[in-house]
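Novice: Sequence plus predicted model, see below.
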Amino acid sequence: MLGVSYARNFFDSDQRPLRKFLTSWEGPTLLIHGRQDELVPYAAAIEHRRIVPQSSLVTLENAGHGLPITHPDEVSKAILEWLQPVEANQSQTKRQANLGRLTQSRLPFDASSLPPVTGFSLVILMLLIAVATFASEDLASIGAGLMVARGTFGWDHALLAVFVGILAGDIALYVAGRILGRKVVTLPPFSWYVSAQKMDRGAAWFEREGAKVIIASRFIPGSRLPTYVAAGVLKAPFWKFLGFFMIATIFWTPFIVGISFLLGNQILSFWEIYESFAIWVLIGVILLIYALFHIGLPMATHKGRRKLLSRWKRISRWEFWPPFVFYPPVVAYVLFLAIKYRSLMIFTASNPGIPGGGFVGESKKDMLDLLPEAQGHVARFVVLNEDSDYERAVSEFMTSNELSFPIVLKPDVGDRGHGVLIADSLEQIATFMGERNPNDAPVLLQEFIPGEEFGVFYARRPSEERGSVISVTEKQLISVHGDGRHTLEELILDDERAVCMAPLFFKRHMAQLDTVIPAGEHFQLVHVGTHARGALFLDANHLITPELEAAFDTIAASSTGFYFGRFDIRTPSADTLKNGGSFHILELNGVTSEATHIYDPNTSLWTAYRTLFEQWDLAFAIGKENVARGSKVAGFLDAVRLIFRFKIQPDSKPDTAAPARA
């Protein structure tokens, strides 16, 4: 009689399908329920009677669940008595229901009317909360607090469930570390949440501070898992670990459950009033809880406030925006130029001597080889072949060129400073080479050039004898200064520039974050002049002079098919560069390189876009002129192949930290 919709309710854990059906049901209805039912509380029968105003409720006082089996006689009697008026067409329908009950049936559900969960249902609920702490201790605690606010169960049950779950989970972390040792971080699910570096830091912290770290880590987001695993790896005394852990949990659990309870009363009251806006209420609750634990709590400490400042700077300053946020307007403008020039890829003809014009994936060696008559300006280099004896090759290269350490290793095909090492010894080179994958790009070994680093963007139209320098960028390698009192982590957070990229520096220097830097010592955070790797870029266009342009005109004129791109160089000083004096070219970049002075913190977003638009205008114009002179345009499929070949290059050392230099 009730149909498929009613039957489907038994396959759904959510009771809303049943509620929807019952509120729309017009016919006679009989409800039979056991008052002692622990699976479906008796309160459900009361609520069903309310929303079905024509219904009759028969309560079996000493019965539980499964009434047709446990109490067949009482059930049969109730059904037979109810069927008599139904068959005589004398039973009540919804239209004939009492006006008072009809009015009550239209009211929203009142959660406060539900009695507390008891008996077996309470045990199951507490067990579910305990298990939920394995996924997220904080969310499980918040959920328990909201249930207390709703009256589902009492404080004692909530605290016990959360405490037992946290106790079991954290003991499991300790035991895993103790049994499996350091390899625990290589095994899922531990490898999903903690790296070897984080565990090493947790171990160092634990060894230095002792068991009190257990208490501190309970209140520091992200530190609990690596610290507890590290305690197991270091074989800390179990009972001592357990004692300090219980002290921390005794303070933490009532706090987070209590906050959720206090807020929960307000949230639930608001929910009852504005139930029709439930989705927005839910979003508001989530945002409020997130703000409390991710903004409110960090604001209580200096370290937390500096980390929030770091996050805010990366959001508010466009120079730190990810490519998918920053580049859509540039891509749109390039598409506009493609329509204007009637060719999507004509810009690849801007540098006929480079495959694809230097669109992507160009070899650093091949690019530098374009400058045969400028070798005095090019930092000396050699490519280490995979099948060669690299130690012998390194020694021969350094001996023949009268070089000493340090020396630079970088992938011949690289991107934004990935995989670069400034090595101080053959041992470091051996480690670097040993960590490479068989399919990695060849390694380019290059002499280390001291001095200041700059990016010089040069462009020349083929129809003109002279080109121009359209951008000069000063690249500052960030360092922090020790005072003998603060750790490296604290120095990074307190430095107004370093704090902007604190997560990057934390990851790179993980093993040294807790080290106190001696007074007067400079700890260099960045060793590669790349903005994405942490370097500070400053607008140095004031260095553009006729002498500077003449120097790069001479170098570009000696090249084979280079008209447009950026030279990354080092020079003794800015004045030397300004006068067109001594400098060494580290890399030459093609058509998709940028006029990087735009990343100066004082450059506005609009100025950056305008500069890039002008740059792409020039790239398309130079490409058009070269095509008219017989140069070929890379096909779209050729460009796709270049991108694919470049992107599948493994990066064996994506963020290598070289030794700190004063």
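Specialist: Looks like it came in fine. Numbers count the residues shown, from 1 in each chain.
Novice: contacts and neighbour counts: CA atoms only from here.
Specialist: Will do.
Novice: does A639 count as helix, strand or coil?
Specialist: helix (DSSP: H, G, I helix; E, B strand; the rest coil).
Novice: can you check I585 too?
Specialist: Secondary structure state of I585, per three-state DSSP, is strand.
Novice: That one contacts D568, correct?
Specialist: Yes: I585 sits in contact with D568 when judged by Cα atoms under 8 Å, with a separation of 5.9 Å.
Novice: quick one: which of these two has more around it?
Specialist: It is I585, of I585 and D568, that has more neighbours when counted by other Cα atoms under 10 Å, with 23 against 20.
Novice: Structure two is appended below for comparative analysis:
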Amino acid sequence: MPEFYKTLEQLWLFDLSRIDEVSLTAIFLILFFTTFLTEDGACLAAGALAGQGHISFLFAVSACFAGIFVGDVGLYLIGRASGRSLSRNAIFKRFVSDETLLNASEWLEKRGVAAIFISRFVAGLRLPTYLAAGFLKTSFLKFVFYFIIAAAIWTPLLVGSAAFAQSFISPRYFFVSIIGLYLLLHLAINLVTWRRRRLFLGKLKRIGNWEFWPLPIFYTPVFLYVLLLAVRHRSLTVFTCANPAIVGGGFIGESKDKIYRGLSASAENTEFLLEHVLMETENEEAFETFEAWRKTKGLDFPFAVKPDSGERGADVSIVRSNSEFKEYSERTSENFIVQEFAGGPEISVFYFRFPSEDNGKIYSITEKEFPMLKGDGISTVEELILKDSRTVCLASQYFEQNHDRLGDIPEVGEEVPIIEIGTHSRGTVFKEGDRFKTPSLESAIDRISKGYEGFYFGRFDLRAPTIDDFKDGRGFKVIELNGVTSESTNIYDERYSLFDAYRILFKQWRIAFEIGAANAAAGAEATGLKVLFDLYLGIEHEEDPQN
């Protein structure tokens, strides 16, 4: 083993001058295990070593093929052994969503085992496809057969390409060249067809527009500012006291069902609320329970269905038939809400109230626009998504939500809605909605909020038959209420710069800490870090930890 670590050290320090002194066994093991982290990277590294004459081409291919075979067959066996129970794991769900697995399963069922072969050549499809093959109990022999054929083509090609390129590069730049080859490989893959070029353009546009940046990157300055506020208030989690009525103040993992029932505690709020029911995954008669509830309430399709503790619109769907409801309930891995569907325009209203004040205020309003495509009589829905300058930025999201009609060709001038869920991460366009702010709306939101004892800070998602209903403060329905980690989503309006967005979010968090501190002074107890971490992992806390 010391020799194994010595080899790693040489590679890390770009020192290949003595690599020939290392045993082939150590090199084989390094390449073998590296495939578990990055198959393409391992193949490129093996090819580079072969190109410089440190190992033979056959040895390089064999080491990578062995690692890829063990790793990918392992994914299949994990999927087969665990079944859908794996998708219920909170940590696993943060890497592979139910929707991704569903799409992979549908693709596998449509294409058959040939999908296993195709996925080897399409980045991003391997993990969900191999797991889905296990879930669906695809024949192991067929899986191995198609996998071996695909890997036998892919591995030598990738290793050989790296070997050829590396023969022109100095060993001194080993790692730099590997990174360069890796980037060139993915660039080449992204430029092969018009479809891939458009998808690649969408990626570039997302990089250039902060609106589409990954949350860990965008929220880093906000996180640092929150730490500064925590130092000022001498508490890391005092902001959770902003909403004593909600577990963790609504930081993460809060139950939509419990929040909605909290809103319904006041009889005056009834006119603004939708009928809903909580469906538990342990309930083996979910459909019968749903049907009984639906008939008792006198409701008909469609319905909105969403995880009880989901975030940012994840796994939210509109079901229009019994079969769609059954499909959703069978594939979901957690408790979910079935809610009466409300049509019409949608806005988000961010509200806050200091405990010492009689009336609260609207902090911001976001108007939501649902993208529409216009048919040209020639292009498919997929092509229209890729042609549009904005929808191409979130093409993968729109593909997932319209997967059953991507091949349809709309008529000339026909308008095609491609999203019904009002969340930014799913592709809805957010605009500054200050034109909706009226005394009537502010009064209505304040009245609803005060009817939920222990709520002071958060964002309402509302729908109404007409825009005027919002302005008049009547006729609208509360779709959802989010707590302390709600965003003031008007920041995504194109008129706002990155600095404007941070200014709005910083002020929002400052208010959250101030309200939390005021409630803490009045006796509210801040949620501990352990409880917040449990909520992050999906571990429920039945009792409100603040009380």
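Specialist: Yes, it's here. Because the structure is predicted, anything quoted here is derived from the model rather than measured.
Novice: Quick check: neighbours shared by I585 and D568 of structure 1?
Specialist: Here I585 of structure 1 and D568 share no contacting residue, scored by Cα atoms under 8 Å, 6 or more residues apart in numbering.
Novice: Hmm, S260 of structure 1 is touching A140, no?
Specialist: No: using Cα under 8 Å, S260 of structure 1 is not in contact with A140; the gap is 10.6 Å.
Novice: quick one: buried residues of stretch 266-281 of structure 2?
Specialist: Of the residues in stretch 266-281 of structure 2, S266, N269, F272, L273, L274, H276, V277, L278, M279, E280 count as buried by neighbour count, 16 or more other Cα atoms under 10 Å.
Novice: ranges for the helices of the stretch 151-300 of structure 1?
Specialist: 155-180, 190-193, 196-209, 212-217, 224-233, 238-273, 278-291 (DSSP state H, counting those that start in this stretch).
Novice: and L180 of structure 1, how far is that from L234 of structure 1?
Specialist: According to Cα to Cα, to the nearest Å, L180 of structure 1 stands 11 Å off from L234 of structure 1.
Novice: typo on my end, it should be E402 of structure 1
Specialist: Using Cα to Cα, E402 of structure 1 is found at 47 Å from L234 of structure 1.
Novice: what residue of structure 1 takes the place of T270 of structure 2?
Specialist: By TM-score structural alignment, T270 of structure 2 lines up with Q375 in structure 1.
Novice: And the helices in the stretch 301-450 of structure 2, which stretches?
Specialist: Using DSSP H, counting those that start in this stretch, helices in the stretch 301-450 of structure 2 cover 322-331, 381-387, 395-401, 439-450.
Novice: Need the winner for burial among these.
Specialist: Among the helices of the stretch 301-450 of structure 2, the stretch with the highest mean neighbour count (mean count of other Cα atoms under 10 Å) is helix 381-387, at a mean of 22.
Novice: after superposition, how close is that one to structure 1?
Specialist: With mean Cα distance after the TM-score superposition for structure 1, helix 381-387 of structure 2 departs from structure 1 by a mean of 3.9 Å once superposed.
Novice: how far does that helix sit from the chain's center?
Specialist: Remark: helix 381-387 of structure 2 is offset 22 Å from the chain centroid, using Cα atoms, centre = their mean, to the nearest Å.
Novice: For it, name the packing helices and strands.
Specialist: helix 194-208, strand 372-374, helix 395-401 (3 or more Cα pairs under 8 Å, 6 or more residues apart in numbering; DSSP states H and E).
Novice: Run through who's touching the first one.
Specialist: This means helix 194-208 of structure 2. Contacts of helix 194-208 of structure 2 (Cα under 8 Å, 6+ apart): I189, N190, L191, F212, W213, E383, L386, K387, V392, C393, L394, A395.
Novice: The fifth one corresponds to which position in structure 1?
Specialist: Residue mapping for W213 of structure 2 onto structure 1 gives W321, with TM-score structural alignment as the criterion.
Novice: what's the neighbour count on its match?
Specialist: 14.
Novice: L180 and L234 of structure 1: which is more packed in?
Specialist: Using other Cα under 10 Å as the criterion, L180 of structure 1 and L234 rank with L234 on top: 18 against 14.
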